[in-house]
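Peer 1: curious how this folds, go ahead:
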Amino acid sequence: MATPAHNYTEDSIKSLDWRQHIRLRPGMYIGKLGDGSQPEDGIYVLLKEVVDNCIDEHVMGFGKLIEIEVSEENLVTIRDYGRGVPLGKLLECAAQINTGAKYDSEVFKRSVGLNGVGIKAVNALSEFFEIKAVREKLTRAIEFCRGEVKYDMGKPKASEEADGTRISFRPDPTSFSPKVKYNLDFIREMLRYYAWLNPGLVLKLNGETFKSKDGLRDLIAAKLTESPQYPVIHLDGTDVEVAFTHGTGYGEEFYTFVNGQHTTQGGTHMAAFREAVVQECREFFKKQFEPSDVRTGIIAAVSVKVQEPVFESQTKTKLGSTHMEPNGRNLRTHIINTVAKELDNFLHKNAEVAKSLQEKILANEKERKEISGIQKAARENARKAKVHNKKLRDCRIHLDTKDKRREESTIFITEGDSASGSITKSRDVETQAVFSLRGKPLNCYGMTKKVVYENEEFYLLANALQIDEDVEDLRFNKIVLATDADVDGMHIRLLMITWFLQFFPQLARDPGVNEGHLYILQTPLFRVRNKKETFYCYSDEERQRAIHRCGKNAEITRFKGLGEISPDEFKHFIGPNMRLEPVIRPHFASPVAHTEAEGEVEGAAPNNFISRYKNMKDFLSYYMGKNTPERQTDIVANLRIEKELEFKEEAALPEAA
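Peer 2: Next up, the predicted model:
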């Protein structure tokens, strides 16, 4: 007889208070938890929630300085010089859900944090949280631990400090990870955006200053990876500000914001801007350009102010609003009309820029038409090849479907049939596909996009990914380069990365902008085992530790290629916990990043900054161009000597013990 189900009674219904709910379901409030090693991890959302409140004060005209201190022990202190939280409501603002001044549209007309949740989430997820406000020579402070009051000053006391609010907190390791740690480079990048979005505001991180004079124009200058086709066009209308130019690359690159909030997934405002640029170029130049001809190579920043924005989640990464204000002003229509009007005025006043813009659009059109004939032939060849081509072993679920597992869709790009054989036998046929290369692909550096269609292997891959016409049609959420850990494997990996960075750069991760889709599969280099335990080691340091655990009689196997790993073992390396390293778009030197001039963002460069190269073309030219002697000299100059490696191995042993 079947075991009866648990009784479903009134006692089964539970009501959680705000603190319990946030701690039980933190992902609803701050997204991904993580240990701080990725810019999207929740500890940065905690910091951002506090800074957003300071920014809102600045936008309302109160306070031009925000000071941020982050200690080695993860203690974060943020001080603004705005009006300060009303002292009598300090407890409610820090520990009563859905409480705040931002419901009053007359007090905060263009605010991001409308849900009354942000500070409370920081409070509940911190092992230490203190809020202190100063108003009109009086101050009050309250201290919490995981959302519970530990100390309340009660009555306000006299103070000579300047008005404003100070919040200190330390993320709770039990909610995140015992190894949770702030990466200051990620915070620096966050503060750069705040500076670009708020010209005149000064932000300080541990004494390091961030400020901007020209706002979005500075942002575009900093993000350009090559010389622009024409000077940055800057347009400023009612509640809408945009800046854009064109580069020589492919694809479209957008940085979008709502009330200073970086909406990394775009939304209504981005779609409206894309439509407006095409509409105005058609009208101004009196020609029905294809939308792709107008937008290919564009890099743009779009900032809008919305009275009551609607986001798709508490983390506010995508705007879903259709109206700008409660009175019903249509957001999309307003953005299109504003951008079209301001761009029309700009182009009439700046004939040289208008000419350069037209030349870029015509160049895009010419290349598209040249490619169209090749595309037709390539499609025909691909159609014929589908019957015979066994290089693609497809899966059943793809990113462009509505299946609940669509985010799991992955394609492994392997070098040859040997490696693809192990993956094919080990994969999840529902969500994992395999594409097998024929040895080393073509080095496409310096070639035009025609190579995507003229080279059969590249076209078949682009066709499998469904990006041959539009990257937005991508069929897989993750594109994984799975090559051997030897010289040939590394070379193939570089050749494929060159292809992606040159023709489909938006597929690579851009920290703070998108998470990307392109990854490198990390597979073990060694297997160390005895009769009781087996360890798979991804580095020589891990191998040393495993040998120390297994003893001197341990069996050590070196995996020279993916084909040497049995399918039974391989399934562990491409399962839910597979190790993937994202391919990150390099950022380069820019006038904004390195000058002390007034109005430009100061401070150290982001963590993936490549200081010796000026742009993507320069970067790829050095590593993939015909300058072998120069690269050889550089490699010799940076070789690791054998004693260094031996010292590293020895240093690892005591830690393993």
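Peer 1: going forward, measure contacts and count neighbours with C-alpha atoms only.
Peer 2: Fine.
Peer 1: how about the helices in the stretch 401-550 of the chain?
Peer 2: Per DSSP state H, counting those that start in this stretch, the stretch 401-550 of the chain carries helices over the ranges 417-426, 450-454, 456-465, 487-503, 540-550.
Peer 1: those into a markdown table, with extra columns for distance to V232 and mean neighbour count?
Peer 2: Below are those laid out as a markdown table (distance: least, CA to CA, whole Å; neighbours: other CA atoms under 10 Å):
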| stretch | distance to V232 | mean neighbour count |
| --- | --- | --- |
| helix 417-426 | 46 | 20 |
| helix 450-454 | 28 | 19 |
| helix 456-465 | 32 | 20 |
| helix 487-503 | 22 | 18 |
| helix 540-550 | 48 | 19 |
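Peer 1: adding distance to A162, write those out as JSON lines.
Peer 2: As requested, those are exported to JSON lines (distance: least, CA to CA, whole Å):
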{"stretch": "helix 417-426", "distance to A162": "63"}
{"stretch": "helix 450-454", "distance to A162": "61"}
{"stretch": "helix 456-465", "distance to A162": "57"}
{"stretch": "helix 487-503", "distance to A162": "50"}
{"stretch": "helix 540-550", "distance to A162": "53"}
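Peer 1: looking at those helices, which is closest to C444?
Peer 2: helix 487-503 (6.2 Å; CA to CA).
Peer 1: just want the angle from that closest one to helix 456-465.
Peer 2: On the basis of axes from the mean of the first three to the mean of the last three CA atoms, to 10 degrees, helix 487-503 is oriented at 70 degrees to helix 456-465.
Peer 1: let's see this one next, to set against the first:
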Amino acid sequence: MAEETSYTEDNIRSLDWKEHIRMRPGMYIGKLGDGNASDDGIYILLKEIIDNSIDEFVMGNGRTIDITIKDGVVKIRDYGRGIPLTKVIDCVSKINTGGKYDTRAFKKSVGLNGVGTKAVNALSQFFRIESIREGKIKLAEFERGELKVDAEIEESPKRKGTKITFVPDEEVFKNFRYKMQHVEELLWHYAYLNRGLTINFNGNKIKSDNGLRDLLEQKLSDEPLYPIIHLEDDDVEIAITHTQAYGEDYYSFVNGQYTPQGGTHQNAFKEAYVKTIRDHFNKNFETVDIRSGIVAAVSVKVLEPVFESQTKTKLGSNDVGPEGPTMRSFLNEFIGTQLDNFLHRETETEQAVLKRIQQAERERKDLAGIKKLAKERAKKASLHNKKLRDCKVHYNTKHELKDQTTLFITEGDSASGSITKARQVKTQAVFSLKGKPLNSFGLTKKIVYENEEFNLLQAALNIEDGIENLRYNNIVLATDADVDGMHIRLLLITFFLQFFPDVVKNGHLYVLETPLFRVRNKQKTFYCYSDEEKNDAIKELRGKPEITRFKGLGEISPDEFANFIREDIRLEPVIIGKDTPVSNLLQFYMGKNTPDRQKFIIDNLRVEEVLEENQV
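Peer 2: Sure thing, here's the model as predicted:
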């Protein structure tokens, strides 16, 4: 019988504030990550500091925020009131200390300044804060939450406000790198929600004059069917339009805070929109038809918002204020009145909305028969589906590992075999393609049900009715880095953009980076993802190391593959640029060959360098 583990006073340990944050960072900033995903920890650190500057702006203090990010060093300077000088150190190093517990100073702020700044301090290898008020400055510096410099309060000619400089801790955020696309998207969200605010980022000016209307114009990846409907009142703002794209696209905010996972306000908006449309046209349209192709943004301001996590990605509270209306009744009243009035005035927009609903209704009825057959086929195939090697945990559950869930889409038996043997069975699944998938550009959704491979992939992901019940957080295209592999990758991206653009827009689609070379001697092995990394490895190993060029994923043994798909996995996110509509992008790359595309291919051809003689 096993010896009982003793449990005495000696087992009780109290952690100080920074130890607790560093031991359990996920409680404070969600997942860690390396910066590839927009919700990785380094962006949450950035957001926590900017939130404080935004709250100053909202309270009428300072109209400009200066931000620079270079070589991992982040600097954020606002021109608000500045933290009271004698409380600067407490505000960044004592949990439950902050100005936002006093509702007289801050109303409808993003969140309580009790944890955010402290988390940034504890998780930074360097953290400096400077507060300027009433002609005086207070400066303090920390390393991983430990106070290193406590400067005396001095006279200063600088403008009032707060400046924070920090460098995320490489011990916590392994191989981190800020992706400027993610940072710019975050900053634009702040600008859209705070008209009149100017953000100077790395020399570029970010400012919005038209709020959520500007946001939708930037986000639209297809042509709108009618001019954007833009409605607002004191504590609510909405923008709505429709496109011919499949799916639904929402951007929701609470007190200027982007909530990518939605919440009670987004659900209330969707419900209120459907009810208003039915009442306006006096017809009981199906919900799916009313919202097909919708692109909408909703922003609400509430007192004492309750979020489902410290990272504030999903609103949990149902009330607009402690004694105010529910979110549901608040948005029902606003949309029911304002949108109905708008549609009565703007009859061209009214007819465009009706036409889009009727089109969706026709398409749904056309698909009804074939969907039934396809579902039966998928159900039968799932009983002995050789294409999918599933994992145990899924994204549409409340499991603590759900964010790690990954589906690798591979081609060829050898590649899928290696990944299947090397994967982590709990959180990583594999879907095997047979040859090249169909080019789905220009086809209707009917093909998703008629094509067995597409139908099974749709069923595996559970995205037929939207991404609310998506089964894997990360969908990873794992194809060879040769011409055929690139083509398959492009065909799969086309499939998602054509039929399930929400998967891409919400940051779930990635490309797996695999090493091009293995450089080794008897003591050490390096896996290199570029010629530059290969040359560095050769220099470090000296002499004449053995160099292997991997031509395909099937050449990499399962034991080796484990190095590339676990802790050290390198993923490149598929990001849609804001300047080119998806329809135009797909037309260029996947439509019929055109002189323009031929010229593009010729201009961008790269001839691979001849491998050195000592490569095996």
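Peer 1: and the TM-score between them?
Peer 2: Remark: TM-score between the superposed chains equals 0.89 [TM-score structural alignment, normalised by the length of the second structure]; 612 aligned residues with a CA RMSD of 3.1 Å.
Peer 1: quick one, which of the helices of the stretch 401-550 of the first structure is nearest to E161 of the first structure?
Peer 2: Minimum separation from E161 of the first structure across the helices of the stretch 401-550 of the first structure (CA to CA) falls at helix 487-503, 51.5 Å.
Peer 1: relative to the second structure, what is the average displacement of that closest one?
Peer 2: Helix 487-503 of the first structure, aligned to the second structure and superposed, deviates on average by 1.2 Å (mean CA distance after the TM-score superposition for the first structure).
Peer 1: what residues in the second structure pair up with that helix?
Peer 2: In the comparison with the second structure, helix 487-503 of the first structure aligns to the range 483-499 (TM-score structural alignment).
Peer 1: so G82 of the second structure makes contact with E134?
Peer 2: No. If you go by CA atoms under 8 Å, G82 of the second structure and E134 don't touch, sitting 9.2 Å apart.
Peer 1: these two: who's more crowded?
Peer 2: Legend: neighbour count by other CA atoms under 10 Å for G82 of the second structure and E134, higher for G82 (23 against 16).
Peer 1: ok, now which ones touch that one?
Peer 2: G82 of the second structure makes contact with 131-133, 160-162 under the criterion CA atoms under 8 Å, 6 or more residues apart in numbering.
Peer 1: count the residues that sit near the closest residue to it other than its chain neighbours.
Peer 2: Among residues not flanking G82 of the second structure along the chain, G161 sits closest, at 4.1 Å (CA to CA, 6 or more residues apart in numbering). Using other CA under 10 Å, G161 of the second structure is surrounded by 23 other residues.
Peer 1: quick one: what's aligned to G161 of the second structure in the first structure?
Peer 2: With TM-score structural alignment as the criterion, G161 of the second structure lines up with T165 in the first structure.
Peer 1: could you check how far that match is from Q314 of the first structure?
Peer 2: 23 Å (CA to CA, to the nearest Å).
Peer 1: right, and E92 of the first structure touches T99 too?
Peer 2: Yes. Between E92 of the first structure and T99 there is a contact under CA under 8 Å: 6.5 Å.
Peer 1: please say which of the two ends up with more neighbours.
Peer 2: Under the neighbour definition other CA under 10 Å, E92 of the first structure and T99 were set side by side, and T99 has more, 17 against 13.
Peer 1: quick one: the top helix by length along the second structure to the first structure mean distance?
Peer 2: Longest helix in the second structure, counting residues (DSSP state H): helix 347-383. Comparison of helix 347-383 of the second structure with the first structure after fitting gives an average deviation of 1.9 Å (mean CA distance after the TM-score superposition for the first structure).
Peer 1: let me know the secondary structure of T548 of the second structure.
Peer 2: For T548 of the second structure, the assignment made with DSSP: H, G, I helix; E, B strand; the rest coil gives strand.
Peer 1: returning to that earlier point: residues contacting the match of G161 of the second structure?
Peer 2: By CA under 8 Å, 6+ apart, T165 of the first structure lies in contact with 79-85, 131-134.
Peer 1: can you redo these as JSON lines with distance to E380 of the first structure and secondary structure?
Peer 2: Listed next are the contacts of T165 of the first structure as JSON lines, based on distance: CA to CA, whole Å; DSSP: H, G, I helix; E, B strand; the rest coil:
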{"residue": "R79", "distance to E380 of the first structure": "63", "secondary structure": "strand"}
{"residue": "D80", "distance to E380 of the first structure": "63", "secondary structure": "strand"}
{"residue": "Y81", "distance to E380 of the first structure": "65", "secondary structure": "coil"}
{"residue": "G82", "distance to E380 of the first structure": "65", "secondary structure": "coil"}
{"residue": "R83", "distance to E380 of the first structure": "67", "secondary structure": "coil"}
{"residue": "G84", "distance to E380 of the first structure": "67", "secondary structure": "coil"}
{"residue": "V85", "distance to E380 of the first structure": "67", "secondary structure": "coil"}
{"residue": "I131", "distance to E380 of the first structure": "66", "secondary structure": "strand"}
{"residue": "K132", "distance to E380 of the first structure": "69", "secondary structure": "strand"}
{"residue": "A133", "distance to E380 of the first structure": "69", "secondary structure": "strand"}
{"residue": "V134", "distance to E380 of the first structure": "72", "secondary structure": "strand"}
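Peer 1: T103 of the second structure matches what in the first structure?
Peer 2: For T103 of the second structure, the residue aligned by TM-score structural alignment is S105.
Peer 1: any idea how far its match is from P326 of the first structure?
Peer 2: Using CA to CA, S105 of the first structure is found at 10 Å from P326 of the first structure.
Peer 1: repeat for K179 of the first structure
Peer 2: Distance from K179 of the first structure to P326 of the first structure, by CA to CA: 45 Å.
Peer 1: ok, now K532 of the first structure?
Peer 2: The gap separating K532 of the first structure from P326 of the first structure is 67 Å, by CA to CA.
Peer 1: between the two, who's got more neighbours?
Peer 2: Remark: of K532 of the first structure and P326, P326 carries more neighbours, 12 against 6, as counted by other CA under 10 Å.
Peer 1: part of a strand, is that one?
Peer 2: No. With three-state DSSP as the criterion, P326 of the first structure is coil rather than part of a strand.
Peer 1: counterpart of it over in the second structure?
Peer 2: Correspondence of P326 of the first structure to the second structure, assessed by TM-score structural alignment: P322.
Peer 1: same check, this time on F144 of the first structure
Peer 2: Checking TM-score structural alignment: F144 of the first structure goes with E141.
Peer 1: am I right that its match sits in a helix?
Peer 2: No. Membership of E141 of the second structure in a helix is not supported by three-state DSSP, which gives strand.
Peer 1: ok, back up a step: pull the contacting residues for the closest residue to the match of P326 of the first structure other than its chain neighbours.
Peer 2: Nearest residue to P322 of the second structure, sequence neighbours excluded (CA to CA, 6+ apart): L303, at 7.1 Å. For L303 of the second structure, the contacting residues are 107-108, 320-322, by CA under 8 Å, 6+ apart.
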